[in-house]
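Trainee: this one's sequence-less:
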């Protein structure tokens, strides 16, 4: 099995590279933007032609949601064009592509959980560019998996958990949005899910291509998530005292890009097809010091 990973220094890419490196009979080529600019079609084609991967896993993305509102061309170059070039290159050698997408492809106003078949309606540049990437990948490569996830956190990179732990050291109270709901998702669990999918595809199970949702349970608001983070940090003696968490509304915390009020993803299909369970994000906070 030969796996090409793009975006290997990101939250998911880092975990994925670590996990796949432990697999016997697996050759991994893990590249970040310094080594492969996925928006450069010639570079993508040359890399794929030389390495000849069995599977390409695209963990590269422009994820700065607010900056995307101004960096429109860059967002579409990284989130649409790059995935398209990777998918076309995969198709040309008979490889499969696994592409990570987002809850932001949905409007976020549904009651209940979003299924893979629900209508997409992104509300900003980030979501729009990611949806365009999904469409481009699906059109360009027959053997594709699109994995939508949400609220990603891990030991690498910047994320909500790290921000909360940093703020906890200097604030007695914090106003955290309490009317947006979703499933926090541990980057290591996303990587583990991708490894399972990779092995399944390499075993020749070709009836499982398509779109899947993978995120964490239980669903919570940002303010509820913050409270759990602080409680764990106090219990593990990472901080002495939890700041008071005040749940505020989205209107009280305006941002350039609109956030989905509902980011709850239905993960039953990936469990049914691959026996992959939803991310246990509370378990992932078991060593909170790793995020400091």
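Mentor: The structure has been received and is ready for your questions. The model shown is predicted, which means the values in this text are computed figures rather than measured ones. Residues are numbered from 1 along each chain as shown.

Trainee: only C-alpha atoms for contact and neighbour calcs from this point on.
Mentor: Will do.

Trainee: Residue 37 falls within a helix, correct?
Mentor: No. Residue 37: not assigned to a helix; according to DSSP: H, G, I helix; E, B strand; the rest coil it is coil.

Trainee: any idea how far it is from residue 201?
Mentor: 26 Å (CA to CA, to the nearest Å).

Trainee: which ones are touching the residue nearest the centre of the chain?
Mentor: With distances taken as CA atoms, centre = their mean, the residue of the chain nearest its centroid is residue 149 (4.9 Å). By CA atoms under 8 Å, 6 or more residues apart in numbering, the contact list for residue 149 reads 100-103, 185, 213-215, 265.

Trainee: Repeat that for residue 33.
Mentor: Applying CA under 8 Å, 6+ apart, the residues near residue 33 are 6-7.

Trainee: for it, helix, strand, or coil?
Mentor: Residue 33 ends up coil, using three-state DSSP.

Trainee: how deep is the closest residue to residue 45 other than its chain neighbours tucked in, by neighbour count?
Mentor: For residue 45, ignoring the flanking residues on the chain, the nearest one in space by CA to CA, 6 or more residues apart in numbering is residue 89 at 5.7 Å. By other CA atoms under 10 Å, the residues close to residue 89 number 26.

Trainee: which residues sit against the strand or helix carrying residue 89?
Mentor: Assessed by DSSP states H and E, residue 89 sits inside helix 82-93. With contact meaning CA under 8 Å, 6+ apart, helix 82-93 is reached by 38-41, 44-45, 48-49, 52-53, 55-56, 58, 96-97, 99, 133, 136-137, 140-143.

Trainee: let's bring in a second model and compare:
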């Protein structure tokens, strides 16, 4: 099976390509240097020449705060780029997987969202990702749409790396404690996505590591696992204002995964321990 993965230079795209290669699949990872997804002519030529059996679309404009001001660019990448890709994929009758986000929901309350919950994005980023979902559903009879949250992986920047860096120079850190969700380890998620793309079980899914926590809980566990003596002081979202509204409730149900026979991801604490060991190994290898 030949699979094209956009956003290969990102956390998820990188791990998806590595996982597919481990399984002997023909994986092609593209970056903006290889393929500008906002250029429809370039996409059509690239897809027609490559003729992949499937496309896993990980590339996205993910600068949540910047998207509030750079709206044209965010729309061009997340909506137009997705449309051009889906059109090209439709023309060659290949499979298509679109990676979406918890930001499509309103983000209130404390009940986990299901795939059928009301869509009400509170940020422009969330709006563009949902419009990307709609494009895919309108163009393709069958597709995979996978909503994820709080991503961390070896190839790129993330919350864990930020906390570990700050933990080197701080005895105490203030971290938001009223936003609740699930961290998602790209190493674990990539296994699920490769399983899914090889199936015919199309639809909208939610995929994160098991369990819920706040960012403050997450930070405390990071320092505990890494052996740092850093005190975490929980604060409210209002005490840490951002340009884009962050969802306070990012809990997502993963029951649909189980119902369709897919293996749930490990608990986020297990994923964190694995990831911190992976980071340590990377540092040792660089020495």
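Mentor: Ah, there it is. Since the structure is predicted, the reported quantities are computational estimates derived from the model, not experimental observations.

Trainee: coming back round to it: quick check: the gap between the residue nearest to the centre of structure 1 and residue 265 of structure 1.
Mentor: 8 Å.

Trainee: what is in contact with the two at once?
Mentor: The contact lists of residue 149 of structure 1 and residue 265 share 103, 213-215, where a contact means CA under 8 Å, 6+ apart.

Trainee: got a markdown table for the residues you listed, with neighbour count and secondary structure too?
Mentor: Formatted as a markdown table, these follow (neighbours: other CA atoms under 10 Å; DSSP: H, G, I helix; E, B strand; the rest coil):
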| residue | neighbour count | secondary structure |
| --- | --- | --- |
| 103 | 27 | helix |
| 213 | 25 | strand |
| 214 | 28 | coil |
| 215 | 32 | coil |
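
Trainee: Closest to residue 155 of structure 1 out of those?
Mentor: residue 215 (17.0 Å; CA to CA).

Trainee: can you map out the strands along the stretch 101-250 of structure 2?
Mentor: Ranges of strands within the stretch 101-250 of structure 2 are 144-148, 151-152, 172-176, 180-181, 184-185, 203-206, 209-210, 213-214, 231-235, based on DSSP state E, counting those that start in this stretch.

Trainee: now the end-to-end length of stretch 174-193 of structure 1.
Mentor: So stretch 174-193 of structure 1: terminal residues 34 Å apart, CA to CA.

Trainee: try stretch 258-268 of structure 1
Mentor: 27 Å.

Trainee: And for stretch 17-29 of structure 2?
Mentor: 6 Å.

Trainee: what are the ranges of the helices in the stretch 51-200 of structure 2?
Mentor: 71-75, 81-92, 124-139, 159-167, 186-197 (DSSP state H, counting those that start in this stretch).

Trainee: how big is the angle separating the last one from strand 144-148?
Mentor: Between helix 186-197 of structure 2 and strand 144-148, the angle comes out at 160 degrees (axes from the mean of the first three to the mean of the last three CA atoms, to 10 degrees).

Trainee: post-alignment, helix 186-197 of structure 2 versus structure 1, mean distance?
Mentor: Once the two are superposed, helix 186-197 of structure 2 sits an average of 0.9 Å from its aligned residues in structure 1 (mean CA distance after the TM-score superposition for structure 1).

Trainee: which residues are contacting that helix?
Mentor: 11-12, 15-16, 19-20, 54, 95, 97, 144, 151-153, 207-209, 262-263, 265-266, 271.

Trainee: how far is that helix from where the chain is centred?
Mentor: Distance of helix 186-197 of structure 2 from the chain centroid (CA atoms, centre = their mean, to the nearest Å) equals 11 Å.

Trainee: Just tell me what residue 226 of structure 1 corresponds to in structure 2.
Mentor: Applying TM-score structural alignment, one finds that residue 226 of structure 1 aligns to residue 219 in structure 2.

Trainee: Before I go, just wanted to say thanks for your time.
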